[in-house]
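# Have a look at this prediction, sequence included:
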Amino acid sequence: MTLAGAIATSMVPARHRSRAAQWLPYLPAAVVLAVQAVLTLRLDNIANVDEALYINAGHAYIAEWSGGPKAPDYGGFFSGFPLAYPVFGAVIDHFGGLEAARVASLLLTFVAVACCGSIAAWLAGPDRATVARPVAMAFAALAGPTLFVGNLATFDAPCAVAVIGSAALAMTRRSYATAVLAGVIAGAGAVVKYTGAPFILVTAGLALLCEPTVRRGIARALVVLTTAVASVLAVYLPNASWINGGIAFTTTNREAHNYRDLTFLLGEYLLGMGLLTALALAGLILLVRRTRTVRHALIGCAMIGAGLAVSVSQGRLHEYTSFNKHLIFTALFLAPLAAQAAVLPRVRLVRPAVIVLSLYLLTVGALYRSDFMYHEWPDFSPVVERIHQIDQPGIYMGIGGHAMAYYSKDYPEMEWVEPFTLYGSGPGQMREEVAEARYAGIVLTTGATGSDALDRNTALMLDLLGKSPDYELAGRWPKHRYDTNEFYLYMRRS
């Protein structure tokens, strides 16, 4: 027992000291998770559009299985298998509401953070594992994307824990049974969210590199790869015609829906992950310097490459949508290496200085970034409240319609749709549907969205509604505290 441990247990009554000594090694990790929980749960906002869409979809499937109407075809545009997370999220929402579904994501990020600690402990070796584990956990937990995803009821948390969990099993375990488990978990990550598919190769590669013998490393890598591919195909083959569109639309043939130039995306990356990236690079250098092996250099490079993969892919497409959210993969893969920068310096005084300064800077950055990310989507609650007061049945259309539908579950006579299908039909169809007064209400927002086509169509719709004798402006509200643009609600005249 360390001196600090002896001091801590001395404060416990004598009859409980042996038990306290057993639990003491887990205390730092518990403190990290407690801090993560507090910083995550401080975030508060109405349902994100994706949260509402996925939970609504899950409820639609459950209703269909219970003899209700057929659920819409979500497979053509979901970024994950529609029968995976959405059903899970809907079940939790049924019993505990959106808050419970968000807590489920928090618990999953706990597991992901713990996996980072296991990887860091393995990299640091037994002599420094005790310190490396909680430091890596803290570095992963104190990342804005981790706090953000931990309070978001979407595909992201289960995919993240599957990706880093399979990597942890591949790196820190040696049996073929754990290789099978790592493959199954990696495959599950690709099913839950299609972005997880490339990480199957990362898990297989780490299984290869982390084995001391090449032959056994190849064997374990093949086991991981085979079981992961089999898990994915078991879901994909029976549903290929249903989900091919979603895979192409969101992953393989994705086009930028929210275009940003590369300079802007690089700035977002540096704000969110700049410090952790610098620490990870320093940790890799110290790790290779200590071990002096090509194997550890390749392991470190593989982890950095895995952490950067999604960001580089989105940067190539100039896609800002989900860019900051996907940095959770960066945080999870870089945190174990970053911890090496804090525990491997030879000068003892350097270690606590690096840990304290890094944790302070990471905390400040995480508080700012997570709060910003969690309030990027507009607060439409005054709009929905006004619609409920008017209580006019019919079809309602608006950007964020899925989220508005989530809060209109007590008004079954109201049906919500997004405008994208109408906008895709062209200006002629838009004029026709406004002239026919097809919608009971239409919600529009001002301001640039990052999509020129969407902005043009919104401007046309505002012009058509302003000139229509069948619609009247029922209210306008600011979008949220960071945005001076507004919501416009047009209601059909009774």
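Perfect, thanks for sending it. Because the structure is predicted, anything quoted here is derived from the model rather than measured. Residues are numbered from 1 along each chain as shown.
# CA atoms for contacts and neighbours, from now on please.
Will do.
# Mind listing what's buried along the strand or helix carrying Ala101?
Using DSSP states H and E, Ala101 sits within helix 85-124. For helix 85-124, burial by neighbour count (16 or more other CA atoms under 10 Å) applies to 85-93, 98-124.
# following that helix, which helix or strand shows up next?
Assigned by DSSP H and E, the successor of helix 85-124 is helix 129-141.
# Mind giving me the packing neighbours of that next one?
Where contact means 3 or more CA pairs under 8 Å, 6 or more residues apart in numbering; DSSP states H and E, helix 129-141 is packed against helix 27-41, helix 85-124, helix 327-343, helix 350-374.
# how many other residues sit next to the residue lying closest to Val235 once chain neighbours are set aside?
Distances taken as CA to CA, 6 or more residues apart in numbering place Val191 nearest to Val235, at 7.4 Å, with adjacent residues excluded. The number of residues packed near Val191 is 27, by other CA atoms under 10 Å.
# that's a helix at Val191, yeah?
Yes: Val191 forms part of a helix when assessed by DSSP: H, G, I helix; E, B strand; the rest coil.
# contacting residues around it?
Counting by CA atoms under 8 Å, 6 or more residues apart in numbering, Val191 touches Gly80, Phe81, Ala84, Ala197, Val232, Val235.
# And the furthest pair within those residues?
Using CA to CA, those reach their maximum pairwise distance at Ala84 and Ala197, which is 15.0 Å.
# Who has more neighbours out of the two?
Between Ala84 and Ala197, Ala197 has the larger neighbour count (other CA under 10 Å), namely 22 against 16.
# which ones are touching the more buried one?
Ala197 neighbours (CA under 8 Å, 6+ apart): Ala186, Gly187, Gly189, Ala190, Val191.
# same thing with Leu367?
Leu367 is in contact with Leu39, Gly144, counting by CA under 8 Å, 6+ apart.
# rerun at 6 Å
Residues in contact with Leu367 (CA atoms under 6 Å, 6 or more residues apart in numbering): none are found.
# is it true that Thr484 lies in a helix?
No: counting by three-state DSSP, one finds Thr484 to be strand, located in no helix.
# what about versus this one:
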Amino acid sequence: MSVEVSPPFVIPGKPRSEARGIKARRQAPPPPAPTTRVDAALDRLVISRALWLSPILLLQAVLCFRLTNGLEEDEALSINAGHQMIGHLLHGTATPAFGRYFGGIPSVFAVPAAMLDHIGGPDLVRATNTVLVLLATVLVYLTARRMVGQGAALLAAAVFAINPTTIFVARFASADAPCLLFLAASLYFAVVAVERRAYPWLAGALLSTAVAEKYVVILFVPGVLITAAAFNLRTLGAQQTRRLMLRITIATLLGLAVWAAVGHGDWSGFGRNALGGHTIDEIAGLTLWRDGWDYVGVLALASVVTAAVLRGRRWLTVVLCAAGLIPVLVEIVYQESASLQRNIALSMVFLAPVLGLLGAALLSPGRFLGARAPLAVVGSAVLLSSGMGTSAAMIHGWPTSTSINSALRYYAHDGSQRFLVDGSDLPAYYLSDVTSYGQWSSTLDDRYASPGGVTRLRTDIESGAYRLVLYRDNGATPALDRSMIPTLRTRYTLVAKVPVTNDNNHAYWSLWLSELPR
């Protein structure tokens, strides 16, 4: 069945040929007229369109703020890095080459995150990220309203708000939330670039900043440009659209050049983490495909069906689907698994308007409404249930060091002692009041992760180089952890073994204390 949808917005009272002369006037056109009967019904029901977005934002805030957990390793790394960079700026203290570990320029997020942490701890960092994702939802709504109409835009905002990946990003203290906001803002200003002379340059600046936050956004840059071109082509014509896209492209390149100059010493992780980064353990391709399907498979299928069924905006929906799905496919094909679930939130910026258009078509009065409406209701219930359940599993699924911190605090002290952990940023953060960052080493360091690392690790442990050694079952470097156990049993004493989480008795933290005199 095909559903007829009216063409995109054209300036009222002006033929399309005159609309191409919009450059000379530079007057902001009014919001697009209703494109479906759902839009007309909404406009009759309420005076303020913003009232319809408020419940969606309230629901999203509730879904986000209900979730909490101890810091995850990447969160601790970001905040620790920010504190170290601030210390370097203020006191000249030496800092590690954090650029190797980040999927973006470290200082862009880490320094503001450390400032927020100093004021209100990790909770304030996460709360700020939640607000940024709420703002991204508003921008998704505004963009979708331009492209697909009022009713579909509200549904698009709802789909974006309750998606588990966006909820996860909102409660994760990393660069993902500001990156999501910058990407959504760049798409909006690219779509409305014709309305103000500054908008193309603003779109490019925001897009380059999103790339600086997370290098993986470079996969979405063509999608932003092509989406804006597909939307504006019918009203501006080919020549004017090309000029508009050229300005956005130039602005993006200039922005990237500025960020490259500002963070010239921090780009060492670009080659390693440009597509999101690998995990330490190899993950089978089929596992990544399964994870991708779990996170976005049904929504991707629904988006493709929408692009195939709906007339009137077929090319726009096809472009949106491609812009959202191709980066995910690239990450899976290249097995860039480290932040796949977070990067899918970026794809939702493009997929949400398509899904909103599908929802509006299902709810439009007309033939077969009795068959279409239940599909929309069931789909909404499934999306909400998935958003609540999957996001909770994602937030509560990572290991924390909460259970072992008290034992570490008893044995670890500031000074010349050194401590080895398979992921050192968690204890380094929680024990920053009694130890210094330089005392902590990780089995993730190049000294042990590079060829010959097993031998070097065994030698260091035999010599008692570390006062404490901490690892967990199925940790970040399980092969290295297993290789050092025989040596630990001869040179160290197991002083603590506690579950990683209270409800998981299958994974334990193991803390070993050196028997050699110091």
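The structure has been received and is ready for your questions. Everything numeric here is computed off the predicted structure, so don't read it as measured data.
# By neighbour count, which of the contacts of Ala197 of structure 1 wins?
Neighbour-wise, the contacts of Ala197 of structure 1 (other CA under 10 Å) top out at Ala186, 35 neighbours.
# For the equivalent of that one over in structure 2, which non-adjacent residue is closest in space?
Ala186 of structure 1 maps onto Leu207 of structure 2 when the alignment is built from TM-score structural alignment. Nearest residue to Leu207 of structure 2, sequence neighbours excluded (CA to CA, 6+ apart): Ser186, at 5.3 Å.
# Identify the residue of structure 1 aligned to the one you found.
Here Ser186 of structure 2 is matched to Ser166 in structure 1, going by TM-score structural alignment.
# again, but for Tyr411 of structure 2
Mapped onto structure 1 by TM-score structural alignment, Tyr411 of structure 2 lines up with Ile390.
# How about Arg66 of structure 2?
So Arg66 of structure 2 corresponds to Arg42, using TM-score structural alignment.
# With Ala100 of structure 1 as the reference, measure out to its match.
With distances taken as CA to CA, to the nearest Å, Arg42 of structure 1 is found 15 Å from Ala100 of structure 1.
# Measure how far the helix or strand Gln22 of structure 1 falls within is from the centre of its chain, please.
Assigned by DSSP H and E, Gln22 of structure 1 belongs to helix 17-23. Offset of helix 17-23 of structure 1 from its chain centre (CA atoms, centre = their mean, to the nearest Å): 37 Å.
# Please enumerate residues in contact with it?
Here helix 17-23 of structure 1 makes contact (CA under 6 Å, 6+ apart) with Thr9.
# Mind listing what's buried along that helix?
In terms of neighbour count (16+ other CA under 10 Å), helix 17-23 of structure 1 has its buried residues at Arg17, Ala20, Ala21.
# Also stretch 45-61 of structure 2?
For stretch 45-61 of structure 2, the neighbour count (16+ other CA under 10 Å) marks Leu53, Ile56, Leu57, Gln60, Ala61 as buried.
# ok, now stretch 261-273 of structure 2?
Within stretch 261-273 of structure 2, the residues that qualify as buried are Gly263, Asp266, Trp267, Ser268, Gly269, Phe270, Arg272, Asn273, counting by 16+ other CA under 10 Å.
# Map Ala335 of structure 1 onto structure 2.
Aligned counterpart of Ala335 of structure 1 in structure 2: Ala352 (TM-score structural alignment).
# Next, count neighbours for that match.
Neighbour count for Ala352 of structure 2, taken as other CA under 10 Å: 31.
# separation between Leu511 of structure 2 and Phe172 of structure 2?
When distance is defined by CA to CA, Leu511 of structure 2 is 27 Å away from Phe172 of structure 2.
# what about those two, which has more around it?
Per other CA under 10 Å, whichever of Leu511 of structure 2 and Phe172 has more neighbours is Phe172, with 26 against 23.
# Just to confirm, what residue in structure 1 is aligned with that one?
Using TM-score structural alignment, Phe172 of structure 2 lines up with Leu152 in structure 1.
# For the closest residue to its match other than its chain neighbours, give me its contacts.
Distances taken as CA to CA, 6+ apart put Arg102 closest to Leu152 of structure 1, at 5.3 Å, once the chain neighbours are dropped. Contact analysis of Arg102 of structure 1 by CA under 6 Å, 6+ apart lists Asn151, Leu152, Ala153.
# Identify those among the residues you listed that sit within helices.
Per DSSP state H, helices hold no members of the contacts of Arg102 of structure 1.
# for those residues, which one is nearest Leu361 of structure 1?
Comparing the contacts of Arg102 of structure 1 against Leu361 of structure 1 with CA to CA picks out Asn151 as the nearest, at 21.8 Å.
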